[in-house]
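**Q** predicted model and sequence follow; I will ask about them next.
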Amino acid sequence: MGSFGAALLVFGGVALVMTTHMVQAKGELEAAIPMAAAVQKQLVAGDNEAAALSARKLESHTKKAAGATGGRLWRALEWVPVAGPNLAAVRVAAVAVNDLAVNAVVPATGLSIDQLKPVHGRINLEALAAMEGTVQAANASANRASAQLARVDRAGLFGPVEAGIARLDSGLGQVGGLLDGLEKTVKVLPGALGAEGPRNYLMLFQSNAESRGTGGNPAAMVLLTAEDGKISISQQASSTDFVNARPKPIIPLDRETEALYGDKIGRWIPDMTLTPDFPFTVKLAKAYWAESFGTRVDGVISFDPVALSYLLGATGPVTLATGDTLTAENAVPLLLNEVYFRYEDPKVQDVFFAAAAASVFDAITSGVGDTGALVQQLTRATDEGRLMYWTDDKSQSKILAGTRLTGTLPTDNANATVVGAYINDNTGSKMDYYLDVTNDVTSTQCQARKPVLTGSVTLTSTINAADARHLPAYIAGVNFRPGDISTDVVLYGPVGATIDSVQVNGHKVKPSYSGQHLGRPAVKVRVFNVPGAVRKISYTMTGAPGKYGPLEVHGTPMVRPTPVTLSTPGCMQ
């Protein structure tokens, strides 16, 4: 046959073996991806039996994929031009996913989300502490797998290989996000729930019908006490229990905050949430509470009626002392609109709000409903900025740093390129129940050294003139014609950026404030909507050279969802 023929035969044999292994690895990895997603959904739903079955199937697929790519021949051929990087990428993916399956997913199925369910009003802190080691190891494995995939150079990969790696990366991100959140939870909850002694939490209940930066007017407040896993309501208060219209702010204001939001942010308790910086609101809230009641406050929580409706979707309906039945469907219209038609006296309104909060609180602490659904809805509320948490515990603060739960904007652009769009009512009314907001941003951060961001915030009045004439004075306010909505919109650019131009409905406007706040450029623009009107604020920003993470918009959580459209041409999707 000769040496040339022998070489061809050997080469053909190698090609056949490698093709067989490649097809096997591809098939096993493709089968593993949906299994990982299934395990995640089943764990969140509390179906551990189904999750364990899916995890075993996942492990079987990943072991076979790792085995198919683990031979010496495979590694040797990774040096071959063109084909080699693709072989290396498939091997790394197989090893990473197998590590995830064996050391993260399978152990995680032994955890029960029902450990978070209160029994006789108490969460089992001992069971939570016992989960920590397993969760920490599983999360470490997920981080290792993500790091391995991140090191793969995707520039020279074939289309199908690159797409497969992207799918795996996305799946790993979801699993990693779940485990990271769970690890933070099991680390923070025992201390937060009074494992080392009683803790007092001031809960602000923000009304989205009267928008403020982080949500709305915090007219209703509740003091919660947590001790040894049991939470109780210690005290309830409203904005009328504090000294408002004070001659000077309750605490000193920094120059930037006062210039942007005015000294009213520290003189009126309904205005202490004007800023998107929740820790500053906390300072104000603690000062007001100390002045009026003197009770020690160890932490502050912010919540809104929309988030409350989410929780009702998990707990089921609750009956109020008034005889009303509060459901996931009627909570928002009842608490943010109908109550003002029903009761003219603000004090009676506050009693109604307090009754609603207490009833839902009782349902949650009694363990009623689906724990998995409750966790999902709390996560949803956090992602939308409706749930925020501040604690004086430094170890907890360190664990939670950088999460949406803290109610802060990032201090750089490395992990997220954040544009802020915050809504503050200027009508002195509850008219924001009838205001819809949308956001649209495009960034050239993957195409230019100094990215250009163009975007818009659109405010739409959803009430018509005929209905506006019949609004109660408490909803319409007394400073404008019934149905009119006056709004201050505050825009924040990425760190180091400049805000170059602002227009309203195509006409250039001069912002009422232009400067810096929270280490970012900020402008304030006032717009006025008559019934049915639409106001579109358009802007252009220019970023500084540097690293830019995924594009995001942070803004005020409104009564209804705030759609966000993002575009980053040239970025890997």
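**A** Received it, and whenever you're ready, just let me know what you need.
**Q** can we go C-alpha only for contacts and neighbour counts from here?
**A** Noted.
**Q** and Ser232, that one's in a strand?
**A** Yes. For Ser232, which was evaluated using DSSP: H, G, I helix; E, B strand; the rest coil, the result is membership in a strand.
**Q** that one reaches Val222, doesn't it?
**A** No. Shown here, Ser232 and Val222 do not form a contact pair, counting by Cα atoms under 8 Å, at 10.2 Å.
**Q** between the two, who's got more neighbours?
**A** Of the pair Ser232 and Val222, Val222 is the one with more neighbours under other Cα atoms under 10 Å, namely 20 against 16.
**Q** doesn't Ser501 belong to a helix?
**A** No. Assignment of Ser501 by three-state DSSP gives strand, placing it outside any helix.
**Q** ok, it - contacts?
**A** For Ser501, the set of contacting residues under the criterion of Cα atoms under 8 Å, 6 or more residues apart in numbering consists of 508, 539-541.
**Q** nearest to Leu204 among these?
**A** For Leu204, the nearest member of these is Tyr539. The distance, counting by Cα to Cα, is 32.6 Å.
**Q** tell me the SS of the closest one?
**A** Following three-state DSSP, we place Tyr539 in the strand state.
**Q** now do the contacts for it.
**A** 454-456, 499-503.
**Q** mind giving me the ChimeraX select for the contacts of Ser501, buried ones only?
**A** Buried residues within the contacts of Ser501, by 16 or more other Cα atoms under 10 Å, are selected in ChimeraX with:
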select :539,540,541
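**Q** hang on, the earlier thing: redo the contacts of Tyr539 as JSON lines? Include distance to Val188.
**A** Formatted as JSON lines, the entries for those read as follows, by distance: Cα to Cα, whole Å:
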{"residue": "Thr454", "distance to Val188": "39"}
{"residue": "Gly455", "distance to Val188": "37"}
{"residue": "Ser456", "distance to Val188": "38"}
{"residue": "Ile499", "distance to Val188": "38"}
{"residue": "Asp500", "distance to Val188": "42"}
{"residue": "Ser501", "distance to Val188": "43"}
{"residue": "Val502", "distance to Val188": "42"}
{"residue": "Gln503", "distance to Val188": "45"}
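**Q** next one for the comparison:
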Amino acid sequence: MILQTGAETRATRRTGRRTHRARRGVDGLTSKQPFARHAGAETTPQRWRRKTSVVVALIGGPLTVVILALAVAAGVFVWQVIQVRDDLEGAVAQSKELVRAAASGDVDGIQRSGGDIVAHAQRAYDTTQNPLWDFAAQIPAARTNIQAVRAVTDIAHTITSQSIPPVMTMMAASGGDNTGSGINLRPFLHAGAVIPTVLTSFDEASQIASGMDRTGVLPQISAPVDQLQSMIQQATPILTTVEEHLPEILRAAGAERPMLYQLMIQTPAEIRATGGGVAQWLVLKVDDGNVDMLSLDTGTDLMYTDLPSRGFDTVNGSLLRLPTETRQLYPPEMTNWSSNFNMSPDFPTAVELFQKTREWTDKPKFDGAFSIDPIVLAHLLEATGPITLASGETVDAQNAGSKLMSEPYERYGIDNAAMDRYFSEISAAMFSKLTGRQWDIGTMWNQVVRSAQEGRIYAWFDDSSLEGLAHQYGLDGTLQEDNTSSTQLGIYFNDYSIGKLEYHLTYSQFATCNADDRTITVSMELHNSITDAITSGYTLGLRNIERGIDLRTMMLDVLFFAPPGGKIVSTDPDEGDRWDSTFHDRSGSDHENPAVSRTLLLPEGATRTVSYTVKLPEGDLGPLELRHTPGANDTKVTIDPSCAPLFRSPEGSDNIMLSKIG
């Protein structure tokens, strides 16, 4: 019974399902109606929604994948851009470390920094060369910036891959770390084989930078290119000069034997023809590239102790017998007192007088001599940063001139010993700063060139080839005996007050010509800006007292020089302002250069113009070299275009003192 009931139940269920399916057709339910039991007829909106859902199902999945892939790719690209930026910044940072390591002879530091630079640049370059960057470069809005970034990495890669490895090899061959207290130049002694490679890489990098399209390039991208181009522009002349004169530079650096140098520090506050009275000088030894300061000598010790103790008469004696026509041009104290040795605008004359003092004091003669002034030190502080004295006082680029030429005189009065200690501390601190190697070579080079262009750096060498190099670049400070390489004219000043008044002297220089008459007129406008606030007896004019002249009035010997073969036609003033037994007008010649001297009184607050006219010699004249005494302040020099027909163009010359007319 039970089995029968179960069978009937299954049969009943099968019959019911067949009946239900048949009934669906009878009731009008078709495949076009909703798949929902008991649903009504499908409306038009329902039909559109159903079709859309099918399309989204078919297309939406792959599109979502594409969007996600693009988002991931964009994220990866942004990350790569950041990585490239970090690599380039890392390369720049390590390049500074490489320079410091090279200056100190730190071979391990050289290898470490050099390797890091190459690695950073290589990774940045490789990153920008992958297909993702190719794809990004096809996007119009991003194309120029992507290409610019690639150019930056290409420039960095070109320079580092070609230059750094041989530089590292050169440095490693230098023989180890520097243990001396000076600047170790030894790593650069093998630069001859490396410099051409470096210059080639610079040239290729410059071509890449020049060919870069900067249209629409973001400043963040173009700035590194500008920095690289600036670096190349700074480094190229340095390397070119080194390559051209490497044998001489190595000799000067003590590669063949130790060299003994004098570094004079002139003081324009007590003005002299080449700058100012030499109050102190450093004695330097350069041996195989290593510079050490042996002593810091002063004129006070030399003139009051060293020379008198050996029998030299510092009042009536003479260390050097000058030709008669030269001796007539200068006061007699030029050859018997160290602060007057540079009354002649011929720098080698000052060197010769110092060499005579070495003979008198039984000391070895100098192989070379250099001269700078406090303004040069101020310029160098732009590169090194400020120095701090034991007292906590700071000396920087802005106040160095005042602290070396004015403030100490007010502070210490006539206490020479205290002032010498103060100046010596600054000089020693400056030398330590320079040898501390924490400065940028490019910045330092620019400041050296700036100082030389202002006529504040002189160089003399006993070695003829080295002296020829100094002459080639216009650093020798010689009075030319002909007009072949240059035609020299100049106005120079010598203080006669015995004070430091000329810290307050400002002047400008200008020249005009008459080509038909073959004449040139050179003028200088002078101004005495001293005030009553200056009261130090060390600053005010000592010799003024006995002459009844106001102590703030400058007593100057003004020297007017014509070139060899030229003739001074007139001067203004025609006669000097004062004439006595020692302070009076003079005339003569120095190294075949005709010259006259006029006494000049320049009172406090006064402005005055001095000038002279020269009849130039016949024949071809070399480029105009218009000289003047480098003072405590900047000097503006203007040469009128009317002078152009009289002188050869200086184009192509290395002499940085030659004038660019007009």
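**A** Arrived safely. No experiment lies behind these values; they were computed from the predicted model shown.
**Q** in the second structure, which of the contacts of Ser501 of the first structure remain in contact?
**A** Among those, the ones whose aligned partners also stay in contact in the second structure (both residues aligned by TM-score structural alignment, their matches' Cα atoms under 8 Å) are 539-541.
**Q** which among the contacts of Tyr539 of the first structure count as buried?
**A** Buried members of those, scored by 16+ other Cα under 10 Å, are 454-456, 499, 502-503.
**Q** pull the most distant pair out of those residues.
**A** The widest separation within these, taken as Cα to Cα, falls between Ser456 and Ile499 and amounts to 12.7 Å.
**Q** Ala328 of the first structure pairs with which position in the second structure?
**A** Using TM-score structural alignment as the criterion, the counterpart of Ala328 of the first structure in the second structure is Ala397.
**Q** what secondary structure does that match sit in?
**A** Using three-state DSSP as the criterion, the local structure at Ala397 of the second structure reads coil.
**Q** pretty sure it contacts Glu382?
**A** Yes. With the criterion set as Cα under 8 Å, Ala397 of the second structure and Glu382 qualify as a contacting pair; they are 5.6 Å apart.
**Q** so for these two, which sits in the more crowded spot?
**A** Here Ala397 of the second structure and Glu382 are compared on neighbour count by other Cα under 10 Å; more neighbours surround Ala397, at 20 against 17.
**Q** where do the contact lists of Ala397 and Glu382 of the second structure overlap?
**A** Between them, Ala397 of the second structure and Glu382 share no neighbouring residue, with contact defined by Cα under 8 Å, 6+ apart.
**Q** and the aligned partner of Thr599 of the second structure in the first structure, how far from Ser359 of the first structure?
**A** For Thr599 of the second structure, the aligned residue in the first structure is Arg526 (criterion: TM-score structural alignment). Distance from Arg526 of the first structure to Ser359 of the first structure, counting by Cα to Cα, to the nearest Å: 38 Å.
**Q** the two: which is more packed in?
**A** Neighbour comparison, Arg526 of the first structure and Ser359: the larger count goes to Arg526, with 20 against 17 (by other Cα under 10 Å).
**Q** which SSE is that one in?
**A** According to DSSP states H and E, Arg526 of the first structure maps onto strand 520-529.
**Q** which neighbouring elements make contact with that strand?
**A** With contacts taken as 3 or more Cα pairs under 8 Å, 6 or more residues apart in numbering; DSSP states H and E, strand 520-529 of the first structure sits against strand 485-492, strand 498-504, strand 513-517, strand 534-542.
**Q** so the shortest one matches what in the second structure?
**A** Counting by TM-score structural alignment, strand 513-517 of the first structure falls onto residues 586-590 of the second structure.
**Q** mean deviation, the matching stretch versus the first structure?
**A** Compared with the first structure after fitting, stretch 586-590 of the second structure deviates on average by 2.4 Å (mean Cα distance after the TM-score superposition for the first structure).
**Q** what's the answer for stretch 419-430 of the second structure, then?
**A** Here stretch 419-430 of the second structure, set against the first structure after superposition, deviates by a mean of 1.0 Å using mean Cα distance after the TM-score superposition for the first structure.
**Q** in the first structure, what range does that stretch match?
**A** Residues 349-360 of the first structure are the counterpart of stretch 419-430 of the second structure, counting by TM-score structural alignment.
**Q** before we move on, what about stretch 331-338 of the second structure?
**A** The alignment of stretch 331-338 of the second structure onto the first structure (TM-score structural alignment) covers residues 262-269.
**Q** before we move on, what about stretch 9-29 of the second structure?
**A** Using TM-score structural alignment, stretch 9-29 of the second structure pairs with nothing in the first structure.
**Q** about what we covered before: relative to Met131 of the first structure, which of the helices and strands packed on strand 520-529 of the first structure is closest?
**A** Proximity to Met131 of the first structure, assessed across those by Cα to Cα, is greatest for strand 485-492 (40.1 Å).
**Q** which residues touch the closest one?
**A** 419-427, 431-432, 461, 520-530.
**Q** again, 7 Å this time
**A** Contacts of strand 485-492 of the first structure from elsewhere in the structure, counted by Cα atoms under 7 Å, 6 or more residues apart in numbering, are 419-427, 431, 520-530.
**Q** go on, stretch 109-125 of the first structure?
**A** Around stretch 109-125 of the first structure, the neighbours that count as contacts under Cα under 7 Å, 6+ apart are 43, 46, 48, 51-52, 127-128, 190, 229-230, 365-367, 371-372.
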